[in-house]
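>>> What follows is a protein structure lacking sequence information:
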């Protein structure tokens, strides 16, 4: 029996329970991992509370990513053996696989032997943020040197990963934040410019930064009324990549900016990368090279113990964090 976080109904953080559960051995193509730490993601909060792109099957497990030691391998697994230290790229289904627990099984194809220089806490929270940002910016938008890229909700772990990836290829990241409280930290994290959206007009400020051209790429998890502002800050023939729905308000299509600027509005999930083996291999190489060189370095905001999982989810939903929230087991 192992301690596993599960929930039996949709709701707030209080629905999360630590329960003793018999975890089945890894099936064909899977590995079992003794979890040392796991990162938290807003997608997990949405899965727990609803609505989300995937519906839970109760009692439901939770968790997209983690790091630990391989304890067993299923049939057909050749690249891993018991004792290997691994971290996990989020698999395709949070319902089928969940990392919140002492033990978890995962498809071997999403496990990675991460750089030994990373701690368990760092390695537990690297893949969701970097794979998400890589797939959008590099694979879809073809981000290149000199490009202006607008990154909203930039103090999130994915936003910070996007800033680092932009810097890695010589692009110019423009970060947004609602208040000035995180402005200095975003500049220290590599943002070339920071726009405080409650104090500044986004389109006007981006126009000033780009000398009137606007941003070629926008990377946005907020949607809602924010989408109209983002569209107004875009360059001719720009691309807006939507990868979330954090705003509780309805999202209206910004028709006139789309028409007049010939914009592309592209919906996106990290799963686009995981489904494509060649893309996934390219993502692994890019991210591992960046981690090894230090160009990419996860920013950890706060660490909670396993027993503090409810408190950790409350903190996740507070929007206070700057970077990744990690839970140790």
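Yes, it's here. The shown structure was predicted, so the numbers you read here are calculated from the model rather than taken from an experiment.

>>> Going by C-alpha atoms from here, please, whenever you check contacts or count neighbours.
OK.

>>> The chain: helices as residue ranges?
42-49, 120-124, 127-134, 157-168, 183-188, 202-209, 226-232, 255-261, 271-275, 277-293, 309-316 (DSSP state H).

>>> Same list (those helices) but as a markdown table, adding mean neighbour count and distance to residue 326.
Formatted as a markdown table, the helices of the chain follow (neighbours: other CA atoms under 10 Å; distance: least, CA to CA, whole Å):
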| stretch | mean neighbour count | distance to residue 326 |
| --- | --- | --- |
| helix 42-49 | 19 | 12 |
| helix 120-124 | 25 | 6 |
| helix 127-134 | 26 | 13 |
| helix 157-168 | 26 | 11 |
| helix 183-188 | 15 | 19 |
| helix 202-209 | 18 | 32 |
| helix 226-232 | 21 | 28 |
| helix 255-261 | 14 | 39 |
| helix 271-275 | 17 | 22 |
| helix 277-293 | 16 | 18 |
| helix 309-316 | 18 | 8 |
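
>>> Dump the ones you listed into a markdown table; add distance to residue 94 as well.
Listed next are the helices of the chain as a markdown table, based on distance: least, CA to CA, whole Å:
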| stretch | distance to residue 94 |
| --- | --- |
| helix 42-49 | 8 |
| helix 120-124 | 16 |
| helix 127-134 | 13 |
| helix 157-168 | 18 |
| helix 183-188 | 30 |
| helix 202-209 | 35 |
| helix 226-232 | 28 |
| helix 255-261 | 34 |
| helix 271-275 | 11 |
| helix 277-293 | 18 |
| helix 309-316 | 17 |
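
>>> closest one to residue 245 among these?
Of all the helices of the chain, helix 42-49 sits nearest to residue 245, with 9.6 Å by CA to CA.

>>> what sits up against the closest one?
7, 10-13, 52-56, 62-64, 313, 316-317 (CA atoms under 8 Å, 6 or more residues apart in numbering).

>>> got another, please set it beside the one above:
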């Protein structure tokens, strides 16, 4: 028996319940984890509300990231043993492999022995943010030294990961944030420049920063009207990678800029990386090396207890956080 978080209908944070259920042993190729910490992601709030790319089957579990200790291993699993400290690469389906639980089971290929110097709270904050940012900036965009990259929703965990990765490869990260409240923190987190979208003209500021070369890449989680000034500031042959849709407003297609600059506008899911063993191996090597050398440092906004999961989700949806929200068990 173990406590798990489930919901029986779509809705706000209040639909989340902690229930005690029987937990099956790991199947062939799976590893069961005694969870010590969870990393929260906006995808979980979307699943809870019924607006995610995956459909919940009630009662539904949820959760994409965890760190803990190996409890048991299934048949045909090599390289893991009980008591190993591990963290989890986000699975393709959080309905099939939910993380919000005292005991959670995952495919062995998604289980990672993280660097021993990482505590469980930090380890639970690693994989979604860095895999998402790495896949976009390094694997797809191929950013290099001196390239300017504009990062929207920059105070999110993925936005902060993108800033750190850009700095590691010698690119120039420009953080976009809605208000000036987080400007200082973004500079402290490594942003070379900060643009406050509610107070400054995005196109003008990006042109001032990037100069005649223009913005080589845009890493966008928002969409909406900002598409036009963002693409207007891009360099010929530049790439805009869209991985979210936070704006409630329509997203215009910037036809003139796309045609005259031969731009690439590309949708992106982290599953492109996690579902490809070779690309995932390269990403893991990059991230583990960055963690070991201190170039990549997860920023934790706030930590909640497992019994406070409803409050944690309310904070997740408040947009007040700077970095990752973690829940401990």
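It's in. Note that the structure is predicted; figures quoted are calculated from it, not measured.

>>> For the residue of structure 2 most remote from its centre, list the residues it contacts.
When distances are taken from the C-alpha mean of structure 2, residue 260 lies farthest, 32.4 Å away, according to CA atoms, centre = their mean. By CA under 8 Å, 6+ apart, residue 260 of structure 2 lies in contact with residue 236.

>>> go again using 10 Å as the cut-off
By CA atoms under 10 Å, 6 or more residues apart in numbering, the contact set of residue 260 of structure 2 is 236, 237.

>>> now swap in residue 272 of structure 2 and tell me
92, 132, 135, 136, 279, 280 are the contacts of residue 272 of structure 2 under CA under 10 Å, 6+ apart.

>>> how far away is the nearest residue to the fourth one once chain neighbours are set aside from residue 132 of structure 2?
By that I understand residue 136 of structure 2. Spatial nearest neighbour of residue 136 of structure 2, excluding adjacent residues (CA to CA, 6 or more residues apart in numbering): residue 241 at 6.8 Å. According to CA to CA, to the nearest Å, residue 241 of structure 2 and residue 132 of structure 2 sit 11 Å apart.

>>> ok so, going back, now the buried members of the contacts of helix 42-49 of structure 1.
7, 10, 12, 13, 56, 62, 63, 64, 313, 316 (16 or more other CA atoms under 10 Å).

>>> of the contacts of residue 272 of structure 2, closest to residue 116 of structure 2?
residue 280 (20.7 Å).

>>> could you dump the contacts of residue 272 of structure 2 to CSV with distance to residue 168 of structure 2?
Below are the contacts of residue 272 of structure 2 laid out as CSV (distance: CA to CA, whole Å):
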residue, distance to residue 168 of structure 2
92, 28
132, 16
135, 14
136, 15
279, 19
280, 19
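
>>> Residue in structure 1 paired with residue 89 of structure 2?
Counting by TM-score structural alignment, residue 89 of structure 2 corresponds to residue 89 in structure 1.

>>> Tell me how far that match lies from residue 329 of structure 1.
Going from residue 89 of structure 1 to residue 329 of structure 1 by CA to CA gives 18 Å.

>>> Looking at these two, which is more packed in?
A count of neighbours by other CA atoms under 10 Å puts residue 89 above the other of residue 89 of structure 1 and residue 329, at 29 against 18.

>>> Surely that one and residue 127 touch.
Yes: between residue 89 of structure 1 and residue 127 there is a contact at 5.1 Å, judged by CA atoms under 10 Å.

>>> where do the contact lists of the two overlap?
Common neighbours of residue 89 of structure 1 and residue 127 (CA under 10 Å, 6+ apart) are 64, 65, 66, 110, 111, 112, 270, 284.

>>> quick check, nearest of these to residue 247 of structure 1?
residue 270 (19.3 Å).

>>> The closest residue to the closest one other than its chain neighbours and residue 300 of structure 1, how far apart?
Computed as CA to CA, 6+ apart, the closest residue to residue 270 of structure 1 that is not its neighbour in sequence is residue 132, at 4.7 Å. In this view, residue 132 of structure 1 and residue 300 of structure 1 are 17 Å apart by CA to CA.

>>> Next: residue 279 of structure 1.
27 Å.

>>> Distance from the chain centre to stretch 61-72 of structure 1, please.
Here the centre of stretch 61-72 of structure 1 is set off from its chain's centre by 16 Å, with CA atoms, centre = their mean, to the nearest Å.

>>> which residues sit against stretch 79-86 of structure 2?
Applying CA under 10 Å, 6+ apart, the set of residues contacting stretch 79-86 of structure 2 is 31-36, 66-73, 108, 111-116, 118-120, 123-124.
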